[in-house]
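Colleague: whatever this is, show me its structure:
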Amino acid sequence: MRVLCVCLGNICRSPAAEAALRDRGVEVVSAGTGDWHVGKPPYQPMQDAGQALGRDLTSLRARQFNASDFQNFDLILAMDEDNAADIERLRPAGSTTPVRLFADRAVPDPYYTRDFEGAWAMIEKAADALIADRIVQPAE
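Modeller: Here you go, the predicted model:
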């Protein structure tokens, strides 16, 4: 199962979600709906908070979500409702790839809230729930 995690800029929430799921054995990539940070590493405060949890984001680089992602992934996980709506606007006719929220509610954007540890805690809890509920499955 190939999973794509999507947030706004692909520098905070979705790279954290990618790392959390990757470290649980899931085949996962991340992207952002916006193009402001394409090619840049995750935001340093998010990297620092992740490092404290043993999560390494240093190799990740931001990329923008595009319509071909619907055919390249089995599941798309949005970090909030606005990102889910932006993703759906790009859905090609006939695509059945599911799009759902990563967590049971929107993950607040720590770029604006400055709560990097809180975002990580929510992402870690949601990653566990996604696996426990068999929504995502580790690669075999």
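Colleague: all contacts plus neighbour counts: C-alpha atoms, from now on.
Modeller: OK.
Colleague: what about the strands in this structure?
Modeller: Ranges of strands within the chain are 2-7, 27-32, 75-78, 99-101, based on DSSP state E.
Colleague: would you format the ones you listed as CSV with mean neighbour count and distance to Phe116 included?
Modeller: Converted to CSV, the strands of the chain look like this (neighbours: other C-alpha atoms under 10 Å; distance: least, C-alpha to C-alpha, whole Å):
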stretch, mean neighbour count, distance to Phe116
strand 2-7, 25, 15
strand 27-32, 24, 18
strand 75-78, 24, 18
strand 99-101, 18, 19
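Colleague: pull the longest helix from this structure.
Modeller: Determined from DSSP state H, the single longest helix within the chain is helix 116-132.
Colleague: now do Lys125 against Leu75, distance only.
Modeller: When C-alpha to C-alpha, to the nearest Å is applied, the distance between Lys125 and Leu75 equals 19 Å.
Colleague: returning to that earlier point: for the strands of the chain, which one sits closest to Met46?
Modeller: Among these, the nearest to Met46 by C-alpha to C-alpha is strand 2-7 (13.6 Å).
Colleague: give the other helices and strands that that closest one contacts.
Modeller: helix 13-22, strand 27-32, strand 75-78 (3 or more C-alpha pairs under 8 Å, 6 or more residues apart in numbering; DSSP states H and E).
Colleague: mind putting the ones you listed in a markdown table, distance to Ala121 included?
Modeller: Formatted as a markdown table, the helices and strands packed on strand 2-7 follow (distance: least, C-alpha to C-alpha, whole Å):
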| stretch | distance to Ala121 |
| --- | --- |
| helix 13-22 | 10 |
| strand 27-32 | 18 |
| strand 75-78 | 17 |
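Colleague: before we go on, could you also do this sequence so I can check it against the first one:
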Amino acid sequence: QVLIGAPTDVYALDAETGQVQWVFNGPKQTGILQAGDNIELARLQRAENNVRPMTVPNPWSAPTIDGRGTVYIGNQEGPIFSLRDENGDGKVEGPNEVSTYDTGACFSGSSSPAIGDNMMAIAS
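Modeller: Below is the predicted model of the structure:
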């Protein structure tokens, strides 16, 4: 699989043909700040160190795909998503195909979940 992303959508493509296998319509950004940026101390530290006041990252982290084809990907709003097109209809939606865990902190575009035996490590 090859994954591409629109501002809020995630697409899975066939690696050989480029055909869309499925699409997940991701969450819309809820405000001007990313998860974790609304903490006053974080904003003060950024101002004191001449760091831009908002994260403004790519809305998605880099994805990780397990052996069953489940995609794990973090979002700028704080949750990490588990995505799998169980019924093969080309859309990933509903509780059987989408699981989330809210970390409360933004995922940068360069971070990626790491998976192992009964374990996942994330950086947000």
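Colleague: quick one: TM-score?
Modeller: Once superposed, the chains reach a TM-score of 0.28 (TM-score structural alignment, normalised by the length of the second structure), with 72 aligned residues with a C-alpha RMSD of 5.2 Å.
Colleague: just to revisit the earlier point, to Ala49 of the first structure, which of the helices and strands packed on strand 2-7 of the first structure lies closest?
Modeller: Among these, helix 13-22 sits nearest to Ala49 of the first structure (C-alpha to C-alpha), with 9.7 Å.
Colleague: between helix 116-132 and the closest one, find me the angle.
Modeller: With axes from the mean of the first three to the mean of the last three C-alpha atoms, to 10 degrees applied, the angle from helix 13-22 of the first structure to helix 116-132 works out at 50 degrees.
Colleague: angle of helix 13-22 of the first structure against strand 2-7?
Modeller: 150 degrees.
Colleague: what angle separates helix 13-22 of the first structure from strand 27-32?
Modeller: Using the same axes, to 10 degrees: helix 13-22 of the first structure against strand 27-32 is 180 degrees.
Colleague: what residues sit buried inside the helix or strand encompassing Ile73 of the second structure?
Modeller: Assigned by DSSP states H and E, Ile73 of the second structure belongs to strand 71-74. Buried residues in strand 71-74 of the second structure, defined by neighbour count with 16 or more other C-alpha atoms under 10 Å: 71-74.
Colleague: ok, Gly32 of the first structure touching Arg13?
Modeller: No - assessed by C-alpha atoms under 8 Å, Gly32 of the first structure is found out of contact with Arg13, at 9.5 Å.
Colleague: between those two, what contacts are shared?
Modeller: 6-7 (C-alpha atoms under 8 Å, 6 or more residues apart in numbering).
Colleague: the strands of the first structure into a markdown table, with extra columns for distance to Gln47 of the first structure?
Modeller: Below are those laid out as a markdown table (distance: least, C-alpha to C-alpha, whole Å):
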| stretch | distance to Gln47 of the first structure |
| --- | --- |
| strand 2-7 | 16 |
| strand 27-32 | 15 |
| strand 75-78 | 20 |
| strand 99-101 | 22 |
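Colleague: which of those sits closest to Gln51 of the first structure?
Modeller: Nearest to Gln51 of the first structure, of these and by C-alpha to C-alpha, is strand 27-32 at 18.1 Å.
Colleague: neighbours of Ala121 of the second structure, how many?
Modeller: A count of nearby residues for Ala121 of the second structure, using other C-alpha atoms under 10 Å, gives 9.
Colleague: over to Ala127 of the first structure?
Modeller: That count, for Ala127 of the first structure with other C-alpha under 10 Å as the rule, works out to 23.
Colleague: next up, the contacts around the spatially closest residue to it that is not a sequence neighbour.
Modeller: Residue nearest to Ala127 of the first structure in three dimensions, not counting chain neighbours: Leu21, with 6.0 Å by C-alpha to C-alpha, 6 or more residues apart in numbering. By C-alpha under 8 Å, 6+ apart, the contact set of Leu21 of the first structure is 27-28, 127.
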